[in-house]
Every structure is written in C-alpha cells, then in structure tokens.
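sequence-free structure coming up:
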C-alpha cells in the first residue's frame, strides 16, 4: 500500500468481530502496541477503536450471536455509499446490510461479492477511517482469496474502478497507480468449507519475531513466515479467538 491515509476506492479500515472483547484487546495491544478504547454507550454495543499513538487504526466488535464466526472485515472508502451499493447489485453482488448512518461519523453498508466474500463500504462524514496506513502496527495490505478470480476481477473493477496488474501467480489491485492489495485463487490447500474472503495484513518490523510473540500469546500459525520472491516477508496468524489476519514487512532491495 503506497498511501498513508485513506483514499477513495482504497481500504480505509479493518474491523474484527470477536467473542471475547477483553482478551482480544489484550492480545492485539501486546502484539501491535495498540491502545483500545471502548465506547460504553448502549447504542454502540461495546464498539472498540484501537489506536496507535493518537491515530485510530482498527476496531473490535463484540459478536452478538454465537453462530457468528470470529473474523476480520475489510472496509473500503467510497464517495457515496448508496451509489456504490447500487453498483454492487448491478455487478452481481448483494448487500448483507443496507446503507445506514453512524451519526457524526459516516454512512455504512455491508456487501458480499458474487463469489461470497464479504466486505464493507464507508462514506466519510466526520470519520475517515484509519489515521495511519502502511506503517508498523497499521494496515498495510488487503488480500482477496477467491474461488472464481475472473468473476471477482470483473466485479471489483466495475464497482470501484480499480487498476489491475496480473501475473499467473497473483493479481494486484490499485487506485490511481498506488497498489493496496491483491487477489489469489483458492487452491486445494483451502478446505472446501472455507469461503472466499478478504484478509487484512498489518505491518510489523520483524515478521518472525511477531509470529513468535503471537504464538506465545496463544495464537495459531496458519502460514509460517515466508518471503515472497521480490516481495514482502509475510505470515498468516489466527488469534486466540479464531480471527485470521496477516502480518508483513515490505520488501526493500539490498
């Protein structure tokens, strides 16, 4: 991700639905140095914004129903949630939650692409989203795991107008030439029950050390630290409540 603040069409926020808010706050505070702040008002239902310094970087949401899976959700900034929601439907997607307002902050909708991957839309009306991107402890990349990559590529370019750079191994997405994420085809390594999904990657100074620290705190390792050829060093972790996320350190020549 080349930009350090949200831009229209790019990822602006990552939000974790979790079953144990207090344990989640402790785990991510220790791992990333986040400072969680829970809104205690009844209407916000325990919504917790994590800060890095003074910058908001992510959020935790207590799950209201046992059947809801613990999962990270990626949110994209748009100029008009209602117009973008119409584009989602026209391109073959659907809405899991119709557009609605968060007073003093923004307008929101929850969408699902034709392949089944969930994502969120956000229109800034006072709160832009992450106050920091692409820095240690903040969101640095988002990745779509798709069962039908061709269909997904068509859908997201129609909805957001993203630029697309593809190779046989990987597809990169960008806004105005700034790449912020990518897409991989779900191979046999993914069990059939795993749905298509968006995965957030957070920047760390040392992928191996962060993986060790997460494991010591009770996390699982879904993918051991590995270096992508001519790319970043990455790992995929599963927090103690089951939320899957990635960590990475940008590739630098020399």
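On my side now, so go ahead. Treat the numbers as computed from the prediction; the structure is a model and nothing was measured. Numbering: from 1, shown residues only.

When you work out contacts or count neighbours from here on, use the C-alpha atoms and nothing else.
OK.

can you map out the strands along the stretch 1-150 of the chain?
Applying DSSP state E, counting those that start in this stretch to the stretch 1-150 of the chain gives strands spanning 11-18, 35-38, 48-52, 55-62, 71-77, 94-102, 106-112, 118-124, 139-146.

take a look at this one as well, against the first:
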C-alpha cells in the first residue's frame, strides 16, 4: 500500500491532526479505532503527539490551544513556501490565524480560514515531511470540504493552490468536484448537506466500516450518515464522543 518518505507536492493534503479536549481519552479512542501507536508529547512542542500505523506516521494529536476551540480534525496542505502561500490566502480573501511558525527542524506550519470561515492548515516539510502512510486502514484516504458557496470556494482554493476541478456525478450530490494540481484527484469540494459536517473533513481507511461504526457508537460517538455502499467503498460519516466529525471508508488492508 502507498507510503511516502519525501515532501509532498505543493497543494496536496499532506497531514491531518486532531485538537483534543481530553488528550488521553482521544488517544485511547482513535488508537483503538484506527490501530495507532503514539510517540512524542514533549512539553517543548506543546504535548503534540505523532500517531503511527505499522511504524509510519499517519496523523497528529495534541491539546486544544485556542480558548473556546472545539475538538476537530484539521487538514494541512503541502507548500514549498509557507510565507508566500499565506500571502496568497490573504490576497484571496482568507485569514491567516497562525502566521508561518517554525516547529523546530520538523517544518513550518500555518493555520488559516477561507473566506467562508472553514479552517485548514499549511505544512512546509523539514525533517517531518507529513504523512508516511495513506490510502489503507489506519490512514487517511480522502479530504474534502463542504461549503455554503461552492463557486466562491473553488475560486479561492484555485487562487491559493492552483487547483483545477472536475465534476463528479454521485447520488445525492449536485455540485461536487474533485480538485487537483494537474494530475490525479487530491480531494473533493461540494455543498453543505443538512445534518452533515461543514468545512474540511477527513476520511480514514478502515478494514470494516460496519465494525468501525459499532465501535464509535459503543464509545459514545454518533452516526451522522449510516454506512452505505458506494463505488469507492463502504462509507459512513461519524462524530467522535467529543463532537468532532470524520468519516470512514472500507479499503483493502496493506499487502
């Protein structure tokens, strides 16, 4: 299954992390659900942990840092120049919440929101190049945004990352597109649906969607969209016990 040990191309979703209200409880929940092991947590990096699957970095997890913030997953896009990309975000009408910040030798991060208030991040890799595993159980397989104004959102992300878009026909979707920088699709962008998450969300690969749904419910989470079969795999939208949405997709195990 896919692994990567070099920096991701600019504009690619390259990392996801979770801001936790209760770090220990979140570690246990996601560790059980996705088979993660953890390293890091040093005070000098704010207690930030790296979650790994079979020894390869899959995501990050750390305590919430902003007063009033809610637990949530953040999608980070790779950049070769964090400062220049931050300038493009501002120029396109977005806001930079955390200015380019060096995280030791590991890289440079930025937190921003688009003009519709949807949060995302940038990562300019150093010794930490981003996710080393993807597209398999225990790793992210897809990142997408649900937005109020799809046309405006596509214009914004095109200005920032150079995205081009391709319409996708799916049941229940009238304005869904994938985005890319000229190659394979990198993620998706579509409209908001009642009862489902708004903004950027992450879909994780799992060995069994039905078992994952049951595990989330048993741990106190919720089902926002029941498991259903799609042309891409069996899929469900969930909410963890602290109210953070994410989705799962049944994908083949690493081989």
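That came through fine. What you see is a predicted model, and the numbers here were worked out from it, not measured in a lab.

Superposed, how do the two chains score by TM?
After superposition, the two chains reach a TM-score of 0.90 (TM-score structural alignment, normalised by the length of the first structure), with 244 aligned residues with a Cα RMSD of 2.0 Å.

which residue sits closest to the spatially most central residue of the second structure, ignoring its sequence neighbours?
Using Cα atoms, centre = their mean, the residue of the second structure that lies closest to the mean C-alpha position is residue 75, 3.4 Å off. The spatially closest residue to residue 75 of the second structure, leaving aside those adjacent along the chain, is residue 16, at 4.7 Å (Cα to Cα, 6 or more residues apart in numbering).

quick one: the one you found and residue 57 touch, right?
No: with contacts counted by Cα atoms under 8 Å, residue 16 of the second structure stays clear of residue 57, the gap being 10.5 Å.

Looking at the two, which is more packed in?
residue 57 (26 against 23; other Cα atoms under 10 Å).

does the aligned partner of residue 210 of the second structure in the first structure sit in a helix, a strand or a coil?
Here residue 210 of the second structure is matched to residue 208 in the first structure, going by TM-score structural alignment. At residue 208 of the first structure the chain is in helix, as set by DSSP: H, G, I helix; E, B strand; the rest coil.

show me what contacts residue 208 of the first structure?
Listed by Cα atoms under 8 Å, 6 or more residues apart in numbering, the contact partners of residue 208 of the first structure are residue 225.

Repeat that for the one 10 residues further on.
When contacts are counted by Cα under 8 Å, 6+ apart, residue 218 of the first structure touches 239, 240.

do that again at 7 Å, thanks
Applying Cα atoms under 7 Å, 6 or more residues apart in numbering to residue 218 of the first structure gives the contacts residue 240.

Alignment lookup: it to the second structure.
So, by TM-score structural alignment, residue 218 of the first structure is matched to residue 220.

Mind telling me what element residue 183 of the first structure is part of?
Using DSSP states H and E, the element containing residue 183 of the first structure is strand 178-185.

which helices and strands does that strand pack with?
Applying 3 or more Cα pairs under 7 Å, 6 or more residues apart in numbering; DSSP states H and E, one finds that strand 178-185 of the first structure contacts strand 139-146, strand 171-175.

would a markdown table of those with distance to residue 47 of the first structure be doable?
Below are these laid out as a markdown table (distance: least, Cα to Cα, whole Å):
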| stretch | distance to residue 47 of the first structure |
| --- | --- |
| strand 139-146 | 19 |
| strand 171-175 | 29 |
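
Now render those strands as a markdown table, adding distance to residue 224 of the first structure and mean neighbour count.
Shown next, in a markdown table, are those (distance: least, Cα to Cα, whole Å; neighbours: other Cα atoms under 10 Å):
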| stretch | distance to residue 224 of the first structure | mean neighbour count |
| --- | --- | --- |
| strand 139-146 | 17 | 24 |
| strand 171-175 | 22 | 20 |
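
those strands in the stretch 151-254 of the first structure, which residues are they?
So, for the stretch 151-254 of the first structure - with DSSP E, counting those that start in this stretch - the strands run 163-166, 171-175, 178-185, 197-203, 220-227, 233-238, 244-249.
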